[in-house]
Structures are given as structure tokens and as C-alpha cells.
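Undergrad: below are the sequence and a predicted model; questions follow.
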Amino acid sequence: MALHMSYEKQQAINRLCEQFRKYNFIDPSDCEKLGVKRGLRNADNTGVLAGLTLICDVVGYDMVDGVKTPAEGKLYYRGIDLEDFVQGILAQDRYGFEELSYLLLFGILPTARQLEGFCDTLADFRDLPPYFVEDMIMKAPSPNVMNKLARSILAMYSYDDNADDVSMENVMRQCIELIACTPTIITNAYQVKRRQYDKKSMYFHMPKRGMSTAQTIMRTIRPDKRFTEEEAKLLDLCMILMAEHGGGNNSTFACRVLSSSGTDTYAAISAAVGSLKGFRHGGANIKVVEMLEYMKEGIADYGDDGQIKDFLAKLIRREAGDKSGLIYGIGHAVYTKSDPRAQILKTHAEKLAVEKGFGDDLRLLQKVEELTPVVFGELKGIDKNLCANVDLYSGLVFKTLGIPEDLFTPLFAASRMPGWCAHRLEELMFGGRIMRPAYKALSEKRAYVPIENR
């Protein structure tokens, strides 16, 4: 719509924006004065405690005598160390995303028989309802697959005869369906986007029973349906690392906020998708790849730490890149010394990255991880704990796998679906109250003035 807006209409909008700027301003310093915890963060940048959960524990620091103290990062899925879970899957050379989905939903590791039954159930729900692709995706294409995913999830409400039932049995059924069919939605939405906006051929491959989620995705995004087991298992590892990250991350919290109101599953999950799209959240992996291209253009010698530091300084000073002042993929709200997901991904991605010709890119990102804290300290004059987060490497891994950039964040959403669903179930079963934080009103009291006297 905005592309076809007339000059006159745009000018009218500009004037309205001027009115907004004239009469709306909040001084950020007022937050500190009034004790407002902006971003739901405490003064030491720890998160405001908003609830209890059995699902996940994100450990990024220790509290020593009431003081936040940096520590190596740990991530626990239902009490199990992420690194132990990954090693257990890798040791047996098998796929683990489905097993992790079971663990997150039900709180226990499945037996071989339980896992087989769960995988069969997922296979039953891979396909979308009859004519869903034609009516909901092909007839209304979107230039952004995340928006199409959110809309498609909302549209599934109309295909569900029991959409508003919030009993555990019904919500569990809805959740398993969403975990199973989200990869199908995003791959179909991507194909339609290719045809409509990129003017390229589109191709649709049906899911094949007996394949893991990662295999299904690799098969359906490639024209010839061919992939290696090494590629599919690296994607499976990525999905394991991104499947869950506690109740306080923005998208999961959005899901829990909506769930606390008693709304339907499709509304709650679509809100999480909308949150994840943002560049400060799941969209950061795309920004890392964009930043990497800026660096490759602006740095003559990737082996020269001085040149890399100089360019990082330009990024921080808003003199290069997208001029945001951000080093994407660096820093985290919880982790201080390390993000275990980033460390695992970096280790296991190196072999394939080198084989596919992305070794220099990986080494440049490793330099970003190493040098950014140094440059930040030199520029700002403060010693701040900055570590690489999972976004620093996930975009490059997707690129290595030949996954188009349009699917980077949608794949994050497909990975995070079991985490969102587990939190929705927990909030419905044990939350018990609608979330309703307070905002301090700053507007002065005044009388209503009749329109002829203004």
C-alpha cells in the first residue's frame, strides 16, 4: 500500500508525524528517577522475576553476596544440560529435535517406543489442511515469510472445529500439529515468495514419511530434493540449540502473556512469531550476515587484527554498516562470559563451512567474537562482559547449508515452536492470572476544551 501512496497522502502522514513528535516525549532518565524497570530489566540488567517454570533454565551469571558476577553460560532443558543432550545425540549419530520436542512438552526423555510413536504422530500432521496452501498462501503471498507464517497460523483457527477449547488435551493436539506443520508452512510460503517477488520458479515437494524434521526441511527446500546426512544433522543440531530459551525471552514471554488471557493457541503462537521477527530477537541472524558482507567490503586483509578492530570501531561509532551502532551477534541479556549455543555451533559448523568455501567467513566471525569486547572497552572506557550469542554463527551455518536468507528467521521459528508450546501449556495449566504490569502515567491533568475554543 505504501508503495502506491500519492505525494499528497504522504505529505499528510508527514504532518501527522510532526504533530506526534511535538506533543509526545518521554525522557529516558525519568525511568531511573521513578524506579521504572525499562525492558523489564533490573538496574544490574538482570530480568525482573515474572513467573516460575519447569521447562528451561538460562544461566549466564552468579549472584555473589547480592552482586551479579559473570560466569560461563549454561542452558538446561528440563534440568538436562544442553551440552550433555547434544553429546548424547551425537554419540549415537542420530537426529534429536523430535526427542527434544518430547522432552520439552512432557518433561521426560522418551523411551525408544515413545519416541517412535511421537514421530509417527508428527508425520500424521506434516500435511496442511486441504486447499490451505492454495487459499491461504498462494492467493495472498508475502514478501516476508515470517509474516506469512504468522498469518497462516492464525488462519488455522478457521480449520479447527475446536479452536477455542483450552483444555490440556485440545491444546496438546494443537501444539503437536503446529510443531509438525510449521516447516511445511514456511517452505511453501518461501516458494510462493520466490515466484511472486523474486520472479523465479517455485516448486513444491510433499513431506516424506519416515524423515526427521531436519531431513524434511532439507528435502523440501531443494529443487532436486537431494541433501547429505551431514547437512541434515547440522540443521538438526541448529534446531536443538534454538528450540527453547526460558520464559523471559521476548517471543516466549509474548506467548505466555497472550496465553494468560485465555485466548486460543493460534493467537498466542502467532504473537510469538511476530516477536521473533524483530531484528533485536530472531531476525538478528540475518543482520549478522549483512554485517559480514559490510566487513568483507571494508577490510582488505582478514588476517590483520588491526584492520578488523578499526572496522568494528566504525560500526560502533555508526560510521559503517547499517549505521545502527550495533555489532550483531555480540552481547546477550543473560549470558556474560559465553553462550553455550554459540560455542557448540561454532565447533560443529567448522568442517562443513570450510568444505563449502565459507572458511574465511567463519574465521572473520571468530575475530568479531574475539575483538569486539576489546574495541568496545577502548571506545567506551568500560570493561563490559560481551560474548558471542547464537546469532553470530547461525546465519552463516544456514548459508553454508544452502538455505536462503528468507528462511533464516522462519527456521528459528520452526525450531522454537516446541518451546513456545511447552510454555503455553504451562501458563494455561499453572499461571492462573492474566499478566497485567503497571505503567507510570506522566501526563498532566487538564480540562477538556470544546472544539470551537481550541
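TA: That came in fine, so what should we check first?
Undergrad: from now on I want contacts and neighbour counts done on CA atoms only, so please keep to that.
TA: Noted.
Undergrad: and whichever strand in the chain runs longest, what does it pack onto?
TA: What stands out as the longest strand in the chain, according to DSSP state E, is strand 67-77. When contacts are defined as 3 or more C-alpha pairs under 8 Å, 6 or more residues apart in numbering; DSSP states H and E, strand 67-77 packs onto strand 56-64, helix 82-91, helix 340-355.
Undergrad: now what about the helix or strand following the second one, what contacts it?
TA: Once helix 82-91 ends, the next helix or strand along the chain (criterion: DSSP states H and E) is helix 97-106. Contacts of helix 97-106 with the rest of the structure, by C-alpha atoms under 8 Å, 6 or more residues apart in numbering, involve 55, 77-78, 108-110, 115, 118-119, 212-214, 236-237, 239-240, 243, 418-419, 421-422.
Undergrad: how does it look with 6 Å?
TA: Applying C-alpha atoms under 6 Å, 6 or more residues apart in numbering, the external contacts of helix 97-106 come out as 109, 240, 418, 422.
Undergrad: go through that helix and flag the buried ones.
TA: 97-105 (16 or more other C-alpha atoms under 10 Å).
Undergrad: ok so, going back, between the contacts of helix 97-106, which is closest to residue 395?
TA: Using C-alpha to C-alpha, residue 240 comes nearest to residue 395 of the contacts of helix 97-106, at 15.2 Å.
Undergrad: distance of the closest one from residue 400?
TA: With distances taken as C-alpha to C-alpha, to the nearest Å, residue 240 is found 18 Å from residue 400.
Undergrad: with residue 163 instead?
TA: Residue 163 is 39 Å from residue 400, by C-alpha to C-alpha.
Undergrad: who has more neighbours, those two?
TA: residue 400 (21 against 17; other C-alpha atoms under 10 Å).
Undergrad: let me see the contact set for the more buried one.
TA: residue 353.
Undergrad: the one residue sitting closest to the centre of the chain and residue 314: what is the separation?
TA: In the chain, the centroid-proximal residue (C-alpha atoms, centre = their mean) is residue 282; its distance is 2.8 Å. Applying C-alpha to C-alpha, the value for residue 282 to residue 314 is 24 Å.
Undergrad: could you do residue 290 as well?
TA: From residue 290 to residue 314 the distance is 15 Å (C-alpha to C-alpha).
Undergrad: now swap in residue 145 and tell me
TA: Where residue 314 is concerned, residue 145 sits at a distance of 32 Å (C-alpha to C-alpha).
Undergrad: who has more neighbours out of these two?
TA: residue 145 (25 against 15).
Undergrad: please identify which helix or strand holds the nearest residue to residue 128 once chain neighbours are set aside.
TA: Leaving aside its sequence neighbours, residue 128 sits nearest to residue 181 (C-alpha to C-alpha, 6 or more residues apart in numbering; 6.6 Å). Per DSSP H and E: residue 181 is located in helix 168-197.
Undergrad: let's bring in a second model and compare:
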Amino acid sequence: MIKRLAQLASESSYVDPALYAKYDVKRGLRDINGRGVLTGLTEIGDVQSYTIQNGQTIPKPGQLFYRGIDVEDLTKGFLKERRHGFEESIYLLLFGHLPSIEELTEFNTMLSSLRTLPKSFVRDMILKASSKDVMNMISRSVLALYSYDENPDDISVENVLRQCLELIARFPLLAVYSYHAYSHYFDSRSLFIHNPKPEYSTAENILHMLRPDSGFTETEAALLDLALVLHAEHGGGNNSTFTTHVVTSSGTDTYSAMSAALGSLKGPRHGGASIKVVQMFKDIKANLRNWSDEGEIRDYLKKLLHGDAFDHSGLIYGMGHAVYSVSDPRAEILRDQCKKLATEKGLEHEFDLFYKVENIAKEVIVEERKIYKGVSVNIDFYSGFVYRMLNIPMQLLTPIFAISRISGWSAHRIEEIVNKGKIIRPAYKSIAKEMEYVPIDER
């Protein structure tokens, strides 16, 4: 019966694609050139990929700014000083300026004190009702934390900031503990729960809580920290951040807003993209006889584009971005550091394969597809390889994205509240024909 009803639902939901052009509908809130429809203003993040010269759009190497600071400069700063930068980036996104040593120390101490969950929460909410999807478990846990909050519905900036800071600190615990529950109940592995260490950064605590022996190298922790920084914010228009704005504009509580953002990020078109890259490369490695043969790589990439390989989607995952065309700055930064860890782990040959695929794929896509803008590798291309080198399981790839991006969501939620915007309600045009009601025994 469900199959028949699904067919009816599909038929009654179909809209002729030609009507979108007829009524000038901006599908995906993007215009015909791929630029986003302007729906708001923000001071938090900025994505730049082109300039306008004499009315013409000129693509340029991509840039990403956090509160006006180029992320390339931000990452160079803390990498040069051989320290972690994620906590500093959270502070920057939330409060609009880089912290002094004293401010950062105080902020780190506060985050450390918040890395805890209510008594029995792990047992009652995570271990007793495990799920096959870690993102689902995090979302459910976030909603459950509403019940432990003595003032959950107050949307004053002070209260929302408190809630956001608590969630930022708690997300690593929710993600890693949810994975351990999944691993225990569905993969029959030993269960262990490590408490976070107050002296560790977010990246160090993730590795410490995830691994049975709590061990990790400085290079591993530094690369994970970098990945967290690069995923923390991407402007107000990305799907999960826009979701945060939309839900926040209704006046709802922080837990509901963050759960909605998690639901968006879970989607394979958004936060789940790096999983597809990992799966695709597994298929590439299984089907290439010689990883150094550029001709063989080219032939296989053409098969991907024609839907004759991997998942038959016609896509080369990790290539292309909705905004960037010449380059994704996050991918550029991550690639350089990724090579260092690959060298440390003896995986230079595999890194070389990624680099060859990146460059050959650009050529193949231009040859095989008509595209209105250039195509470049995006951050998902290398982040999946990074996480695999860190032995982070597939089930945690999107949750780690969430651990990072909640800092951006928090800043945008506060921005929406401070500016007292209207409830976000774009228009949809009805194209349904009006019909007369028919009594039930005449149908």
C-alpha cells in the first residue's frame, strides 16, 4: 500500500520544470549565474570568489574571511606559532575580535569547565537508546538537553550565549560518546568512555576520547585542529547556517535551532559530502591497476562523469563548489598540511593519487561538461583523506563537521536575535488549479 501511496504522492507533487523559468523562480535561492539571492546581512563570515569589472563577473581565487580576517592569515598565524587555533577562532566568531593571551586563556578555562554532561545523561540518553546514525543521536541529545536547562526558552543574548557556549563545549562529548555507543551495540566492539582532559584543546580531546589508548601525535592533533578551524564558518548562506537564521527568526529556543541546523548538515549535499569522497576513493583505488598512470586515472574519471562507475551519479565528489570556481581556500590550506601527515604516516603514494585526481579531474570536467564557471577542488576532497589518516571512523565525519560549525551557527543565532529581524518567510507561488469539493459518496 505504501508503494501505491508513494506513487500518488509523487504524481501530485510534480511541478513542470519549465514553470520555474516562466515565473523566474530562484531555485535553491540562486540566480541563473549561480550567485546566491541576497536575503540578509552579516558581519560574521564572508566568502569571496569573484570581482565585478565593467559589469562583468571575473572569477578569482577564493577567499574566506572570519570577522574580516582572511582565514589564510589566521591559520598561518597559529601554525607559525605552533599552537592550536580552533578555540581562538570560536572567540573571534562570537565576539568579533582576536583574543589577547589573557582573554584566550580565560576563554579556554571556561570552555574546559563546560566540557561535561548532566549526571546520568550518557547512560540514559546515549547508551540506552543508541542509533545507527551518530548525527541523529547528537540531534536527539541536543533536544534532550532542553529538559536539563533551568531557563531554556529565554532568548536574551546573555542566556543564548550561555547555551551556545555549553553546546560548543559539549558537542565533542556528544559525538564521540554516540559513536562509541553505536560501535558497541551495532559492531559488537568494546565500550569505553574517556572523560575529557581540562588541559587539552578541542582537537586533542576528540582524539583522546575516541581512541582506546588515548594516544595521538602533535601532528595529528594539529591537523584535526586545522580542519576544525576551516569548517567553523562559511557565511550566512550555507544551508545549515541559513537554517539557523530561519529557525531563530521564529523566536524558538537554542536547542531547537541547533537541532534543526544538525538536520541540515546531516544531508549528503552538505555535511555528508566528505563521506562520498572517502567512498569514491576507495572505489578508485580498487579499480586502478597503476595509481601513477595518468591516462588510466583520466579514463576512470570520465567513467565517473558518465555515470559508469562508483555510484553512477555522474559526479566526481569533492570537485566543484556552489560559490568557489578558481579555488577553495580551505582546500588549499588543508592540502599543504595534509601532505605533512601523509609523509609522517608513510602515505605519500596515496597523497600523490589525490593530487593527480584533483588536477586531472579539473581538465576532464571542463572537457566533458558545459559549465558556466570554473571548477576547483573543495574542502571535502582532502578532509576525508585527513580523517582517514587520523583513523576517524566514517560515522564521525559529519559529526566532526558539526563540532566545528556550531561555533558559526552560534554567532549567527546571536546576530539574528540582536538585529530583531522579521520572521523569515520567502514566497512560494501556487500553480494548483482550483477545484470544487466533491461529497464523499460522489467521488
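TA: Nice, thanks for sending it over. Note that this is a predicted model, so its numbers are computed, not measured.
Undergrad: residues in structure 2 aligned with the longest strand of structure 1?
TA: On structure 2, the counterpart of strand 67-77 of structure 1 by TM-score structural alignment is residues 56-66.
Undergrad: what lines up with residue 147 of structure 1 in structure 2?
TA: Aligned by TM-score structural alignment, residue 147 of structure 1 pairs with residue 136 of structure 2.
Undergrad: cool, and residue 201 of structure 1?
TA: Using TM-score structural alignment, the equivalent of residue 201 of structure 1 in structure 2 is residue 190.
Undergrad: so who does the equivalent of residue 175 of structure 1 over in structure 2 touch?
TA: Matched by TM-score structural alignment, residue 175 of structure 1 corresponds to residue 164 in structure 2. Residue 164 of structure 2 makes contact with residue 410, according to C-alpha under 6 Å, 6+ apart.
Undergrad: for residue 164 of structure 2, give its distance to residue 248 of structure 2.
TA: The value you get for residue 164 of structure 2 to residue 248 of structure 2, if C-alpha to C-alpha is used, is 13 Å.
Undergrad: likewise residue 395 of structure 2?
TA: In terms of C-alpha to C-alpha, residue 395 of structure 2 sits 28 Å off from residue 248 of structure 2.
Undergrad: equivalent range in structure 1 for the helix or strand containing residue 19 of structure 2?
TA: Assessed by DSSP H and E, residue 19 of structure 2 sits inside helix 17-22. Aligned by TM-score structural alignment, helix 17-22 of structure 2 corresponds to residues 28-33 of structure 1.
Undergrad: what kind of secondary structure is the equivalent of residue 320 of structure 1 over in structure 2 in?
TA: Mapped onto structure 2 by TM-score structural alignment, residue 320 of structure 1 lines up with residue 309. Assigned state for residue 309 of structure 2: coil (three-state reduction, DSSP: H, G, I helix; E, B strand; the rest coil).
Undergrad: excluding sequence neighbours, find me the nearest residue to residue 309 of structure 2.
TA: Here the residue nearest residue 309 of structure 2, using C-alpha to C-alpha, 6+ apart, is residue 303, at 5.5 Å.
Undergrad: re the thing from before, and residue 140 of structure 1, which of the helices and strands packed on strand 67-77 of structure 1 is closest to it?
TA: Nearest of those (C-alpha to C-alpha): helix 340-355, 35.9 Å.
Undergrad: give the aligned range of that closest one in structure 2.
TA: Under TM-score structural alignment, the match for helix 340-355 of structure 1 is residues 329-344.
Undergrad: on average, how far is that stretch from the matching bit in structure 1?
TA: Its matched residues in structure 1 lie on average 0.9 Å from stretch 329-344 of structure 2 after superposition (mean C-alpha distance after the TM-score superposition for structure 1).
Undergrad: how about residue 154 of structure 2, what does it touch?
TA: Per C-alpha under 6 Å, 6+ apart, neighbours of residue 154 of structure 2: none.
Undergrad: now do the same for it: its match in structure 1.
TA: Mapped onto structure 1 by TM-score structural alignment, residue 154 of structure 2 lines up with residue 165.
Undergrad: do you know how far that match is from residue 264 of structure 1?
TA: The gap separating residue 165 of structure 1 from residue 264 of structure 1 is 7 Å, by C-alpha to C-alpha.
Undergrad: ditto for residue 244 of structure 1
TA: 21 Å.
Undergrad: quick one: which of these two has more around it?
TA: Under the criterion of other C-alpha under 10 Å, the comparison of residue 244 of structure 1 against residue 264 puts residue 244 first, with 28 against 19.
Undergrad: just the element for residue 105 of structure 2, please.
TA: helix 101-114.
Undergrad: what about the alignment partner in structure 1 of residue 121 of structure 2, how many residues nearby?
TA: By TM-score structural alignment, residue 121 of structure 2 lines up with residue 132 in structure 1. Neighbours of residue 132 of structure 1 under the rule other C-alpha under 10 Å: 16.
Undergrad: same question, residue 263 of structure 2
TA: Neighbour count for residue 263 of structure 2, taken as other C-alpha under 10 Å: 16.
Undergrad: swap in residue 118 of structure 1?
TA: With neighbours defined by other C-alpha under 10 Å, the count for residue 118 of structure 1 comes to 18.
Undergrad: that one pairs with which position in structure 2?
TA: Match for residue 118 of structure 1 (TM-score structural alignment): residue 107.
Undergrad: just residue 399 of structure 1 next, same as before
TA: Aligned partner of residue 399 of structure 1 by TM-score structural alignment: residue 388.
Undergrad: try residue 439 of structure 1
TA: Counting by TM-score structural alignment, the partner of residue 439 of structure 1 is residue 428.
Undergrad: any idea how far that match lies from residue 25 of structure 2?
TA: 9 Å.
Undergrad: once you drop chain neighbours, what's closest to the match of residue 201 of structure 1?
TA: residue 184 (5.8 Å).
Undergrad: what's the answer for residue 250 of structure 1, then?
TA: residue 275 (6.6 Å).
Undergrad: and the one you found, how many neighbours does it have?
TA: Neighbours of residue 275 of structure 1 (other C-alpha under 10 Å): 22.
Undergrad: could you double-check that it sits in contact with residue 252?
TA: No - with contact defined as C-alpha atoms under 6 Å, residue 275 of structure 1 does not reach residue 252; the gap is 8.6 Å.
Undergrad: compared with structure 1, how much does the helix holding residue 19 of structure 2 deviate?
TA: Relative to structure 1, helix 17-22 of structure 2 is 1.5 Å off (mean C-alpha distance after the TM-score superposition for structure 1).
Undergrad: chain center to that helix, what's the gap?
TA: The chain centroid and the centroid of helix 17-22 of structure 2 are separated by 31 Å, computed with C-alpha atoms, centre = their mean, to the nearest Å.
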